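Novice: missing the sequence, but the structure's below:
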C-alpha cells in the first residue's frame, strides 16, 4: 500500500500569504498536475488529481512531503474532470459528457477498470455539471451550473419538489442512479458543495459577474441550503435578493469572484478557529476563505502582489491537513499543502454530521408557501386571491421581513419576474433584459380597483420616514411590475430617486420610471434627463466598476425611455451638462441624428486633454475633424488611434506618413481603415521591418536557407530541433501560448515559415498577441490573457507561470508590441539546422 506522507516543509511565503498559525507549501507542480481542475483523496489517503486528459494518483517516494511521480488511473479525458470522489473503493468522476465509475479489478489498491458510464449529462463547459459526492443518507448529490438546462429532463421522481426547475441545481440521485430529483435550484454556477449539519448543504455560488454596479448585481455568496430552497437565479439580468423568502440561509457575502472548491473540515489538526465551518475557494483572486457556522469570515491564504494562485479544488488528508489545487483555463497547475504551524496533538476525529434531518431546518410562513406554489405553476397566471392576500399582509401591522414577503407575493400574483416574451404586446423595448427584474412575465391585468388600491398603498409606504432601504427598494420594483397609469406613482419614485445617495439606487428608480405608462410633462422629462446625466458621473467619481453589460443594459434603457418620451434623447444631448466621458454610455443606442449632434457637441468642447473614449467617439462620425485637432490627438498615445481613424476617413496625400504608421496599430479597425485609405490614395501597404541586427542577418540569408530546404532539408533532424528548442511547449503543448502548427503547411509556404521563425514579431495574429501591463510599482508584466474582468487580469507568461494583476495595481495596459516567441531561438544554429527546422514545419 502506497501512502503519500508529508514530513518536511517548503517555504512558500515569498508568493502566497497564509493566515497566522498556518503554513503553506507547494507539493506538486505543473509537470505532475498540469492545469489541475479537481482533487480528492482515495480510500488510503493518497491525493488523486485531474486535469485535461488525465486522472492520476500522486506518489511521494522519498517521504519528503513533495510528490515526485504519479500513476495514471484514467486517460483520454476531453477536459479535466469537474468532480472526483471515491465510494466503496471505486472512483467516480464528472467528465466526457457523463458520470463515470472506475473500479479496482485486481485489489492492488489502484482503480484500473475500463470506465463505465453511470449517467449521461453535459460536461466540460464552465457552467455545466460539476462536483458529485455520496451523501450521508446514501444518495448521490451532484451540482450543475446554469448551462445545463437540458439536463432537467432527467428528473423522474413522482411529485418532484420542483416541477419546473431552473438554472444551477443540486441533484439528489438514488444509489443505483435510476431515480433523480432536483433537490435545490436557482444557483448561477456553483462548482462545489459539502454536507452541513441538520440535513443541509453548504454551497458557494457565483456572482452576477458582468453586472457590476447594476441594481440587480448579486455578489458571490456562501449559502446553507435546505431541500426546496431557490437560490434566486432567474435570468442573466435577474437574481432575487437575499431577503426573498425562498432563498437559502446566507452565511457570507464575499463580493466579486469565481467560486470553485468547497470543503467542510472535519479534522482537528488545524487551529480551532478553522473548524466548525466551511472552506471556500475563489479562482479569480486566488483566495482561500473560511466561513464559520457563526458567520465569521477569515481569509486563509491569498497571493502576494502578482503571484499566480488560481485555486480550483480543495480536499483534506486523513490526518487533517488541507490540500488545494491550482489551474484552470490553461494556467499553471500545482498542489499546495496547508497545515498548522503547531498541530493539535490529539488523535484525528470526525465530527458528527446530522443527516438527514426530517425536521425542516427553516420555518416557512403561509405567504412563503403560497409564493413557492405560484413559482412552481406550469405557466404564469394572474392570481387575484394571492394579490388580495398580499394586500392584507401589507395592511396589517407587520415587520419588514413580512412586508418584503408580501411584496414578493404581490409580484408573483401577476405572473412573477423573468425574461420577456418576444411577442409581448407591451412592445419590444419593454421586454429587454434590463427589465427582467422590473417587468411581470405577463401583463398585470388585475382588477383596476385592486391596482389603484395597491398603488396608493405602495406610494404611502415609499414615503414613510421609517421605511428601510430594502423595503423602499422592493416597493419601487413592485410599482414597476404593476405598471400603474398613475402620476402619483411617478412622483413618488422620482422623489425617492432624488433622496438616494447611491447611484445604483438611483438607476434602480430610473429603470422603474421607464416601466410606467404615464404621459410625460416637460418637468418629468427633465427629471429623467438629470438622472441620466448624474448616474454615470457618480459611478465614475466613486470609482465603482462597471463591466460588459453596463453599456448594453443602459442602451436598452434609453430605447425604452425614448419610446415613452420622444423628447428625452434630444433633451439629454442638448443639456449643458452633457459631454462627460461617462455620458457616452447613452450613445450606444442613440438615433443617427442624436449621435451626430452629440459628436459635434463633444468636439466643440474638446481640448488637447480630451478623453480617449470621447476622441474615439468623435472619430467614428461622418464629419471631418479639423486637422488642427487631429494633429493634437496624434501627439498622445491614448488618442493616436482616434487621430488615425480621422485621417483614414478623409485621407489626403499629406496624410500618407501617418497612415503608414497606422497600418501597424494594435487596433484591427484602425489597421483596416488605414490600409483602405492608402489604397484609395494609390499607395503601397508597408511591411513591418525589424530593427534587430540579428533578425536582419537571418533575413539576409533567407535565399540560401530556402535553397537548402528544397535541396537537403531533413524533417527528422528538424523535428528533433523543434523539441530541443522547446518550440512544442508553446505551440502544441498543453499551455498553447502560440497557435497550433498542425496543418500549417496548408496555410504558409517555406518562405513565410522561415520569416515567422526568424522574426516572430513581424506579423502577430490578434488572437495570439500578448498583453503588456505596467504595474503601479513600475513592474512590466507580459503574457497571454487567461481571464480578464473589471477586477484585473490573469496572464500566462512566456515561462508558463500564472500571474494575477488586480485593477488597483494596473498603471497601464496595452497589447504587447513584440511576440512572446523570443527572437533568439535560432541562436547557435547553422543555416542547415534552420533549413531542417523549416522542412519539419513544412511537413506538419
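Specialist: Here it is on my side, so go on. Predicted, not measured: the structure shown is a model, and the values here were computed from it.
Novice: contacts and neighbour counts: CA atoms only from here.
Specialist: Will do.
Novice: Would you point out which residue is most central in the protein?
Specialist: For the chain, the residue sitting closest to the mean C-alpha position, by Cα atoms, centre = their mean, is residue 209 at 5.1 Å.
Novice: Which helix or strand contains that residue?
Specialist: Using DSSP states H and E, residue 209 is not contained in any helix or strand.
Novice: what's the answer for the one 5 residues further on, then?
Specialist: Taking DSSP H and E as the definition, one finds residue 214 inside no helix or strand.
Novice: The residue nearest to the centre of the chain contacts residue 259, doesn't it?
Specialist: No: with contact defined as Cα atoms under 8 Å, residue 209 does not reach residue 259; the gap is 11.3 Å.
Novice: quick revisit: residues touching the residue nearest to the centre of the chain, list them.
Specialist: 217, 256-257, 547 (Cα atoms under 8 Å, 6 or more residues apart in numbering).
Novice: here comes the other one, which I'd like you to weigh against the first:
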C-alpha cells in the first residue's frame, strides 16, 4: 500500500472553464494504482452528487441528492444541467435507449422509478414515464438500478422505509412474512423505523418496459447498491443499524450474496434475526460499522486479475473503498475484505467502471462538498480481461433448485436436499418446497426421521399450514434427543420450534421436558436460544441457571472488524475506547429474555437482575443503547408483582443522569454567530482541543450527540464526523440546523383533529396510542396521543436541534470547539 498525495487542477462549474487552485488530498491505494481528481462540484449551482451512470456517448449522467441531473463530458471537460424535470435520484442506469432513474426524495418529482427517453431525436431526454410510485424513503428509500447479465431485467435495491411496489406480482421467496419473534420485540429506543415490518429492505427486478415486477430478496436494512460478479451472482452491501452498537442484535455492515428468495432477517428494534436462523441467509463477510453506498464489480477494469474478480464496496462514513475477494464455498461464497482505498474527509457515494477500464467514483451527499475522481492502474501486472472461473457443482445444484422457485418443482429432487450438508442448498430446497401446493407434500412430514429435514419442513408448515398441522410438527420436534445433535442442528431445532410457537402458540406440547435438562449448553449461541425458548415457556429453572451464568465475569471477544480497528490508527482512540467499555452481549441477551419470566424469583435473584441494569447503563454503546437498557428494565418491572416493584424501588437502582447537570462554565462574551464567520475561523491548529471538549458539553452538544459512546442519542453520533465533514459543513449544521435534516433524526409534526399539534419523535405505538418524545434532550420524557385523535403525521420542517447553541461562546472558545469537532476522525 502507498500514500498518494493528490494534486490536481480542478475545473470550475461556470463556463467557460476556469482553473481553480490546486487541492491537496491524501489517499492510500495498493502499489501501482493512481487516483486523480477530475472535478470539484460547485455546491451552490450543482449540489452534492450521489449517483451516476454512463450514457451511450461515453458521458456521465450525475444526480444531486436534493436537486437535478447533470451531464459530464470528459473531453473536452464540460458539465451541464439536463433540461428534463428530474432529480433527487439515488440510482441511475442507462439501459439500451433510456435512462432509468430511482428517485428517493420528492424535492423535484415524486418518489419512485422513472424511465426517461428522447422522443424527438434531438439528443435531449424529454419524455418521462413513471413506472412505479414509492413511499418517500429518503436515504432508506429507492436506490441503485442494475441490469441483469442477460439484459432481460433491471434490478432495484430499496431500503427499509419504502414498502414494496404494488406492481410486484411474483415472489421468489415467500409472501407469508412475519416478524417471527418468540418474545415481545422492543422497538428502537429512539423510534427509528418503528412502523416498518417485514419484508424490510428489498431487491426487486422488473422488465425494461415496466410490465412485470418480481421480488428477488428481502430482509435488508438499507442495501444502497449491488453488482453482478464474474459468475453472474448478485452481490449487495447492506448497512448496519449503528444505534444498536453494544447490543446483541447489532449487525455490522456486511456483504450479501443475493440468492433467489433470500431473506436476510432485518426487523426493527431488537427484532433483527441472528445469522444462524435457518429461515434466513447470512452475509458472506462482515465489514463493521459504516454507511454503505456505491458497489461496482471489477469486471471491465484494466486492473490486475484479482481486482477484476473483486467487488468494490464504498463506505461513506469511513471514506473507504473495500475490495471484496470471494471464493466459492459450497453453494455460496466466503469472502475477505481489503481496504483498497482509504482517506479522510471523503464521503464516498457512487462508482462506475469507465469505457477506458478505470473506476470513476464520487464523494458527496447530505449537501457536503462533492467531487469526481478516477482510479487507474499503472503498475506492471497483467491487466488482460479475465476468464470466469468454473462454477462449482454445489452452485449448479442450488441453481437447479432455484429454477423451481417459479413453482414447477420436482418433489423427488427437493425432498432429499432439505437435509443437505450445505446450508444454501437446504435453503433453496425449502423455498422450492414452499412454492409447491401444500397438499402435495404435507402428508410426508409425519414419516420424516431426519432432524435437519424436519426442521426445514417445520418452517414451511409454520408459514403455510394450519394451527393443528403446526402443533403436530412441534410434537414431532419435541421427541428429538437434543443431546445427540451437533451445535448447528441444535440451533436449527430451537429456531424451528420457536417459529411454530411464534406463529401458532405452544399448544399442549411440553418442550421444557426436552430442553431444560440441556441448559446451559457449551455453546453461547445455543444458550441464547435455549434461554429465549425456556423464558417463553416460563421454565421454573431458567432464572436461576441464567443468573448463575450472568454472575460469571466475561472477557469480551471483539468481532474481527474490532480487532482490525485496534490495529488501524484511522479508527482512532474513540472507537477503541468504546470497544473496551462494551457490555457483555451474552448477558444483555439473557437480561432481555428474563424480562418476560414472571415467577418464581427470589429476592436475591431480583436484586442481582436489576443491579445488572445499573451496571449496564454505565457501559458504552450506540445512540439507542441506554434507551434499550431502560426499556428492557421497564418491561421487566411490568412483569413483576406489585410487591416486587415496591421492593425494587426501595433499592434506588438505575437513577437517570441529568444532561444539564455539572455543565462546564463558559467565559464569553458571546455573539450572534453566522455561517460565514464560523466557516472562516483561523488558527484552529493552535486551538485547545481539551477545552473544545468542555465547550462541546457546555453548549449542550453532548446532550444530543454521542462521542466515544458517551452522550445523548437525539442527534447523529459524531465520533467520526470529521472523516466526512469540513469546517464549513459543521458551521452550517450548527448555525442553520433546519437546512438539512436527515430522515433518521427528524421529528414528526402530529396534527390533531381538534386543531392542535404536537412536534416530537414517535417512539412506539401500543394499543392504538402513540408514544411521543417531545424533548430532544431527554427521550424518557414522553406524552401519549390516541391514534383516533390524529389527523395527519408529516415530517417536521424544524430540526429538533435548536439554533444559537454556540452564541454564548467567545471566539477562542468557538475555535476550541470547532477544533475538537475536526479532531473526531
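Specialist: Nice, thanks for sending it over. Small disclaimer: the values here were computed from a predicted structure and weren't measured.
Novice: related to what we said a few turns ago, what subset of the contacts of residue 209 of the first structure is buried?
Specialist: Buried by 16 or more other Cα atoms under 10 Å: 217, 256-257, 547, out of these.
Novice: Take the residues you listed and write them to TSV, including distance to residue 125 of the first structure and secondary structure.
Specialist: Shown next, in TSV, are those (distance: Cα to Cα, whole Å; DSSP: H, G, I helix; E, B strand; the rest coil):
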residue	distance to residue 125 of the first structure	secondary structure
217	23	coil
256	21	coil
257	18	coil
547	22	coil
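Novice: With distance to residue 167 of the first structure as added columns, please give those residues in a markdown table.
Specialist: Putting these into a markdown table (distance: Cα to Cα, whole Å) gives the following:
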| residue | distance to residue 167 of the first structure |
| --- | --- |
| 217 | 17 |
| 256 | 20 |
| 257 | 19 |
| 547 | 22 |
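Novice: quick one: the strands in the stretch 451-600 of the first structure?
Specialist: Applying DSSP state E, counting those that start in this stretch to the stretch 451-600 of the first structure gives no strands.
Novice: The residue nearest to the centre of the first structure and residue 272 of the first structure: what is the separation?
Specialist: For residue 209 of the first structure, the distance to residue 272 of the first structure equals 34 Å [Cα to Cα, to the nearest Å].
Novice: One more: residue 477 of the first structure?
Specialist: Using Cα to Cα, residue 477 of the first structure is found at 44 Å from residue 272 of the first structure.
Novice: more crowded one of the two?
Specialist: Using other Cα atoms under 10 Å as the criterion, residue 477 of the first structure and residue 272 rank with residue 477 on top: 24 against 9.
Novice: Distance-wise, check the counterpart of that one in the second structure relative to residue 699 of the second structure.
Specialist: In the second structure, the residue matched to residue 477 of the first structure (TM-score structural alignment) is residue 532. Residue 532 of the second structure sits 43 Å away from residue 699 of the second structure, going by Cα to Cα.
Novice: Residue 588 of the second structure too?
Specialist: Residue 588 of the second structure is 33 Å from residue 699 of the second structure, where distance means Cα to Cα.
Novice: Which residue in the second structure aligns with residue 493 of the first structure?
Specialist: Counting by TM-score structural alignment, residue 493 of the first structure corresponds to residue 546 in the second structure.
Novice: the helices in the stretch 601-750 of the second structure, which residues?
Specialist: Secondary structure of the stretch 601-750 of the second structure (DSSP state H, counting those that start in this stretch): helices at 603-616, 625-638, 642-650, 675-679, 689-698, 701-704, 727-735.
Novice: Can you check which of the ones you listed gets nearest to residue 25 of the second structure?
Specialist: helix 727-735 (15.8 Å; Cα to Cα).
Novice: could you dump the helices of the stretch 601-750 of the second structure to TSV with mean neighbour count?
Specialist: Output for those, formatted as TSV (neighbours: other Cα atoms under 10 Å):
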stretch	mean neighbour count
helix 603-616	16
helix 625-638	19
helix 642-650	13
helix 675-679	15
helix 689-698	21
helix 701-704	22
helix 727-735	20
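Novice: Would you mind listing the buried residues in stretch 33-45 of the second structure?
Specialist: 33-43.
Novice: Please apply the same query to stretch 218-231 of the second structure.
Specialist: Residues 218-230 are the ones in stretch 218-231 of the second structure that count as buried (16+ other Cα under 10 Å).
Novice: Show me these that map onto strands.
Specialist: Counting by DSSP state E, the members of these that fall within strands are 218-220, 226-228.
Novice: could I get those as TSV with distance to residue 116 of the second structure?
Specialist: Converted to TSV, those look like this (distance: Cα to Cα, whole Å):
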residue	distance to residue 116 of the second structure
218	27
219	30
220	28
226	22
227	22
228	24
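Novice: which one of these sits closest to residue 693 of the second structure?
Specialist: For these, the nearest to residue 693 of the second structure is residue 220 (36.6 Å; Cα to Cα).
Novice: Tell me the residue in the first structure aligned with that closest one.
Specialist: By TM-score structural alignment, residue 220 of the second structure lines up with residue 187.
Novice: That match contacts residue 168, doesn't it?
Specialist: Yes: look at residue 187 of the first structure against residue 168 with Cα under 8 Å: they come within range, at 4.3 Å.
Novice: any common contacting residues for those two?
Specialist: Taking Cα under 8 Å, 6+ apart as the criterion, residue 187 of the first structure and residue 168 both touch 145-146, 233.
Novice: Can you tell me which of these is nearest residue 472 of the first structure?
Specialist: Among those, and counting by Cα to Cα, the member closest to residue 472 of the first structure is residue 233, at 21.8 Å.
Novice: neighbours of residue 604 of the first structure, just the number please.
Specialist: Residue 604 of the first structure has 10 neighbours, counted by other Cα under 10 Å.
Novice: Quick check: it vs residue 597 of the first structure, distance?
Specialist: For residue 604 of the first structure, the distance to residue 597 of the first structure - Cα to Cα - is 11 Å.
Novice: One more: residue 570 of the first structure?
Specialist: Distance, residue 570 of the first structure to residue 597 of the first structure, by Cα to Cα: 9 Å.
Novice: For the residue located most distally from the centre of the second structure, which residues are in contact?
Specialist: Relative to the mean C-alpha coordinate of the second structure, counting by Cα atoms, centre = their mean, the farthest residue is residue 669 (43.3 Å). Residues near residue 669 of the second structure by Cα under 8 Å, 6+ apart: 808-810.
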